[in-house]
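Novice: got a structure for you, letters missing:
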């Protein structure tokens, strides 16, 4: 058989496979959606530069629950607060499945908390939440760690003597050191070359997954894997992170004192030893390595990116920055560290931080869910094996939930008397049983770090406020803010 005949034969087989999957789907009452093409599904209708925008447009025609095909993968997108809450909270047990994202599967070897399901997920999530809380996540002990790290950050910025700098890696170091204290039991110097290398790898990994090639890898991993390209470099770099983590685990094994655990790794190693004879345990070495990778990565990137975006927003809106500073000076002054008790007395500052998270919309799709069984939802049947996209973008920008969803307005979180008010549609950490495991830590970091920075510095840029563009540079799996050189003038 010649090459052309082989290609035709392969094409026929693929079309038959697609037709089989579509016919199989017709047995269920799927939500409505746009007509899909063989093999590539609805990809031609999705803008790779901002896929969440294209997918959101489908809801204008087909309603708040939409079926589409990303390649051959059947996908159901959920739009608006009411629908997302109904799925993730009211029917939370049905939507606990996690999509096996190809790039995460490759990086973690399929182990760890991030993309696990079933008993593995239950065991690891319960243990992780309990252990992180025991070591102070959301409590006074963690507050002191963040306050100490704030002082390191302040000292480093002062050493720049008002010169412009790009804050990505500095903020990455600051935030990462907090999770490093929890997981590794140590912090790293801002000049540590290996530490900076790891943070650079995290940034490259996010950029790759947000790029067009990263999106293609997520849809056609079996094909892209066989092509030359930058993705091979990115995954080789993630192997460097794995080796770093393995080295730290070995150091912990050699110095472990079972009656005096120092951090997350110690606690996991102790649990591994306790359950070594349990054939159904999930406390195994591979899960330790990959869960530490999950925590290290997630505990660094999202919070540091949000802080960087916050500084850009404050430079773009200097009147907001000044109003925050006046409130902070009145309540705290400049001579003591802020603490979480101060938040109730800083309603405007708290509102700005919430608005930064809403407006950045860092994970517009949330982290995709996956149906582990057939699910009945809003009169439809969503078959087992369907990807679920809870469109957080549609919640954070929903017109009936926010007065001016497309404008940066801290007033979204203030009542008519200037008091902070909650909005149930504020879901940057997702919702339900698979919401962000580090939500309380991230909230504490954002508040304490940003308040501390505004106590001691005024932020600006050489080109002026109008030069700041808050539209993300990349919009794929995540919204990645643009980089700006900023100036921190000591007060």
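Specialist: Cool, the structure landed. These figures come from a predicted structure and were not determined experimentally. Residues are numbered from 1 along each chain as shown.
Novice: use CA for all of it now, contacts and neighbours both
Specialist: OK.
Novice: any chance you could map the helices in the stretch 351-491 of the chain?
Specialist: 392-396, 439-456 (DSSP state H, counting those that start in this stretch).
Novice: same list (the ones you listed) but as a markdown table, adding distance to residue 241.
Specialist: Rendered in a markdown table, the data for the helices of the stretch 351-491 of the chain read as follows (distance: least, C-alpha to C-alpha, whole Å):
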| stretch | distance to residue 241 |
| --- | --- |
| helix 392-396 | 30 |
| helix 439-456 | 22 |
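Novice: go ahead and flag the most central residue of the chain.
Specialist: Centroid-nearest residue in the chain: residue 302, 5.1 Å away (criterion: C-alpha atoms, centre = their mean).
Novice: any idea which helix or strand carries that one?
Specialist: Using DSSP states H and E, residue 302 sits within helix 285-316.
Novice: name the residues of that helix that are buried.
Specialist: 285, 287-316 (16 or more other C-alpha atoms under 10 Å).
Novice: what of stretch 399-407?
Specialist: Within stretch 399-407, the residues that count as buried by 16+ other C-alpha under 10 Å are 401, 402, 405.
Novice: ditto for stretch 205-217
Specialist: Buried residues in stretch 205-217, defined by neighbour count with 16+ other C-alpha under 10 Å: 205, 206, 207, 208, 209, 210, 211, 212, 213, 214, 215, 217.
Novice: tell me the contacts of the fourth one?
Specialist: It refers to residue 208. 214, 231, 234 (C-alpha atoms under 8 Å, 6 or more residues apart in numbering).
Novice: can you pull the contacts of the last one?
Specialist: Same thing as residue 234. Residue 234 touches 201, 204, 205, 208, counting by C-alpha under 8 Å, 6+ apart.
Novice: comparison target below:
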């Protein structure tokens, strides 16, 4: 369905509705694309690559654009100035309510989808104690390297082409679980494999639910907007229930063997905190909240890191000169008798620049998790009413041609200074900015670096021609996943 074919009808419908409701252009007073009454812009919404569509629309309607998903007004921010101002505006750090979240957890809990005092306390606690348990630190490096060795063995043992994305997902879930649950599982453990499969199913369908499902979107709107919404909600709910059941079972196991003086994991630390606040009726610490925090870490940490690593391998396959430069640097700095470590990072400048370019070129989260205005606020001179949902278009920042020059070219050199050192850039924001900056960034950066360098040290990858990569744009869900592909892995030594 092409929007231009229906534009006269849409404009007439919108003008009549706006006149009736006394709206100027949209409910927020912002310019934006025409909408159909009740369903808004959803029939024309590009669920495959929404970030690209929003960027194109912003060229017509500006960096602060109003758009309706169903009968709900939203704001999409595009371009560096608008996105930066939005991310740093403390009035825009709220979260909208989602029916599927309350369906799973009875009420909206965790860190990603919460706001206010609960979010502040839980985010601070989680960040502090994950760091104390080794997140992003040298003490956790050994665990990641052990997992990298197991990953390398799995690839070498394969008798045919390999689906790296599935193998990577197992690795990242296992690494996260070592922090949350205190131990790594066997890569063949059925419970681990079921969690990985369920996560993939949830995160591929959750976008369909998220844009069609908020507590303020009427049930009849959901049905009119998309029949696939019901199917997607069923998938998300069913698959999420497996993970939500897996986590409480583990919590119960930890409760039975807990030594308060010697916590083994984040779950133990959190259980101690629940006991500490047991007499406080206003406490935010509960077993339900613990389950939700673990779910958040699984869903956010696994998908973004798996996408980044899968895209990194694909990019070096498609750009052989980049792969050759990385091989040369790894051989010179690390050699072949040990795995790369974090101590090597400052000398593996080209390799690190390549990973930065992957994050820029194939941003795992091109559209931010939806924000919400906590109160009336001003953004780029525009009034944003309280409760308005705001999306940050990070893709538009990373693909700004006026700034980057050749943003659609994969070129790691853009992150290297003339003196050969790594160049930092404030417009490089793959993990966001401000108070909603991703809690797991240190862990994601560290594990992706160690896995990528270990893989490039050991293998030369070639695409399996039986599964052609038609384009490299990827598959959009909650994040932008790498396209489906398989590789043949040739040992370098």
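Specialist: Yes, it's here. Only a predicted model underlies this, so the values are computations on that prediction, with no experimental measurement involved.
Novice: tell me which helix or strand residue 29 of structure 2 sits in.
Specialist: Assessed by DSSP H and E, residue 29 of structure 2 sits outside every helix and strand.
Novice: scratch that, residue 66 of structure 1
Specialist: Assessed by DSSP H and E, residue 66 of structure 1 sits inside strand 65-70.
Novice: secondary structure class of the aligned partner of residue 140 of structure 2 in structure 1, three-state.
Specialist: The equivalent of residue 140 of structure 2 in structure 1 is residue 142 (alignment by TM-score structural alignment). For residue 142 of structure 1, the secondary-structure state derived from DSSP: H, G, I helix; E, B strand; the rest coil is helix.
Novice: now residue 212 of structure 1, nearest residue through space, not along the chain?
Specialist: Of all residues not flanking residue 212 of structure 1 in the chain, residue 48 sits nearest, at 5.9 Å (C-alpha to C-alpha, 6 or more residues apart in numbering).
Novice: hang on, the earlier thing: overlap between the contacts of residue 234 of structure 1 and structure 2?
Specialist: Counting by both residues aligned by TM-score structural alignment, their matches' C-alpha atoms under 8 Å, structure 2 reproduces these contacts from the contacts of residue 234 of structure 1: 204, 205, 208.
Novice: list the contacts for the first one?
Specialist: Spelled out, it's residue 204 of structure 1. By C-alpha under 8 Å, 6+ apart, the contact set of residue 204 of structure 1 is residue 234.
Novice: on that earlier part again, please name the residues that touch the residue nearest to the centre of structure 1.
Specialist: Applying C-alpha under 8 Å, 6+ apart, the residues near residue 302 of structure 1 are residue 362.
Novice: all strands of the stretch 101-250 of structure 1, in order?
Specialist: For the stretch 101-250 of structure 1, no strands are identified by DSSP state E, counting those that start in this stretch.
Novice: picking that back up, could I get the kept ones among the contacts of residue 234 of structure 1 as CSV with distance to residue 122 of structure 1?
Specialist: Converted to CSV, these look like this (distance: C-alpha to C-alpha, whole Å):
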residue, distance to residue 122 of structure 1
204, 30
205, 27
208, 30
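Novice: restricted to helices, list those.
Specialist: Among these, the ones falling in helices (DSSP state H) are 204, 205, 208.
Novice: closest one of those residues to residue 279 of structure 1?
Specialist: Distance to residue 279 of structure 1 across those (C-alpha to C-alpha) is lowest for residue 205, with 34.6 Å.
Novice: who are the packing partners of the helix or strand residue 60 of structure 2 falls within?
Specialist: For residue 60 of structure 2, the host element (DSSP H and E) is helix 50-61. Packed against helix 50-61 of structure 2 by the contact rule (3 or more C-alpha pairs under 8 Å, 6 or more residues apart in numbering; DSSP states H and E) you find strand 72-78, strand 389-393, helix 394-398.
Novice: what angle do strand 72-78 and that helix make with each other?
Specialist: Relative orientation of helix 50-61 of structure 2 versus strand 72-78 (axes from the mean of the first three to the mean of the last three C-alpha atoms, to 10 degrees): 90 degrees.
Novice: buried sites along helix 50-61 of structure 2?
Specialist: Using 16+ other C-alpha under 10 Å as the test for burial, helix 50-61 of structure 2 gives 51, 52, 54, 55, 57, 58, 61.
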